[in-house]
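Trainee: below are the sequence and a predicted model; questions follow.
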Amino acid sequence: MKVKTIFIVIIAVLVTIILMKNTDEVNFWLFGDTSVPKLAVLATMFLLGLIVGFILGRPRKKTNTTTVTPPVISTPPLEINRPDHPSRLSPEDEDYIK
């Protein structure tokens, strides 16, 4: 098993134990007093934490604000083999080309 999988299993077991041990009722004020199980409050806060952590922890898309100009490559002029210009090729290379 991978370390990440083991870590997720351990966290899930711990969260389950904590939620099952806290089943009694608590007074919760949400625009008025209500009696809510502690289990519901803890589970809601845990899920909100997961959602916020997922949203803040995901990688953001990189925006490329800088423009890259392509490099200017200057090439020497091509020399064309003409009869009036001597060839730089060896006689063997000239025979191969012919």
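Mentor: Done, it's in. Numbering: from 1, shown residues only.
Trainee: only C-alpha atoms from now on, for both contacts and neighbour counts.
Mentor: Fine.
Trainee: residue ranges of the helices in the protein, please?
Mentor: Applying DSSP state H to the chain gives helices spanning 3-21, 38-57, 91-97.
Trainee: out of the ones you listed, which is closest to F28?
Mentor: Proximity to F28 (C-alpha to C-alpha) singles out helix 38-57 among the helices of the chain, at 8.7 Å.
Trainee: list the buried residues in the closest one.
Mentor: Across helix 38-57, burial judged by 16 or more other C-alpha atoms under 10 Å covers K38, L39, L42.
Trainee: take this one as well and set it beside the first:
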Amino acid sequence: MRITTMLIIVITVLLTIVLMQNTDPVRFTILFSDVRMSKLTAMAATAVVGFVLGYLVGRPKRAREIAPQYREDDEEGDGFDTLSEEDRKYISND
């Protein structure tokens, strides 16, 4: 087995042990109401919400088009020549 597979198995087993040790009921105050649920349910719900939020925040952003009409191989140019003759000589004589 690969190291990553073994690591995932170990983490899953440890998480299962921690969750199964915390099955006693607890009272939570959510906004203005009291809710009784097991620690297992609260911890699992927190883990799922954390995973979903982490996925949404960490996913790569879609590339935006800034100027869809611009092409890099566009050779037409804009008609403006801003380089002086001195600049051209400097550039060509590396």
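Mentor: Great, that's in hand. Predicted, not measured: the structure shown is a model, and the values here were computed from it.
Trainee: on that earlier part again, can you redo the buried residues of helix 38-57 of structure 1 as CSV with distance to V3 of structure 1?
Mentor: Output for the buried residues of helix 38-57 of structure 1, formatted as CSV (distance: C-alpha to C-alpha, whole Å):
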residue, distance to V3 of structure 1
K38, 31
L39, 29
L42, 26
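Trainee: grab the most central residue of structure 1 for me.
Mentor: P59 (4.5 Å; C-alpha atoms, centre = their mean).
Trainee: what's the distance between that one and V72 of structure 1?
Mentor: 35 Å (C-alpha to C-alpha, to the nearest Å).
Trainee: now do D93 of structure 1
Mentor: Taking C-alpha to C-alpha, one finds D93 of structure 1 at 33 Å from V72 of structure 1.
Trainee: which one's more surrounded, these two?
Mentor: D93 (10 against 6; other C-alpha atoms under 10 Å).
Trainee: look up how far I17 of structure 1 lies from the more buried one.
Mentor: Distance, D93 of structure 1 to I17 of structure 1, by C-alpha to C-alpha: 83 Å.
Trainee: what's the answer for I73 of structure 1, then?
Mentor: 68 Å.
Trainee: which one of the two has more residues nearby?
Mentor: Between I73 of structure 1 and I17, counted using other C-alpha under 10 Å, the more crowded position is I17 (11 against 6).
Trainee: pull the contacting residues for the more buried one.
Mentor: By C-alpha atoms under 8 Å, 6 or more residues apart in numbering, no residues touch I17 of structure 1.
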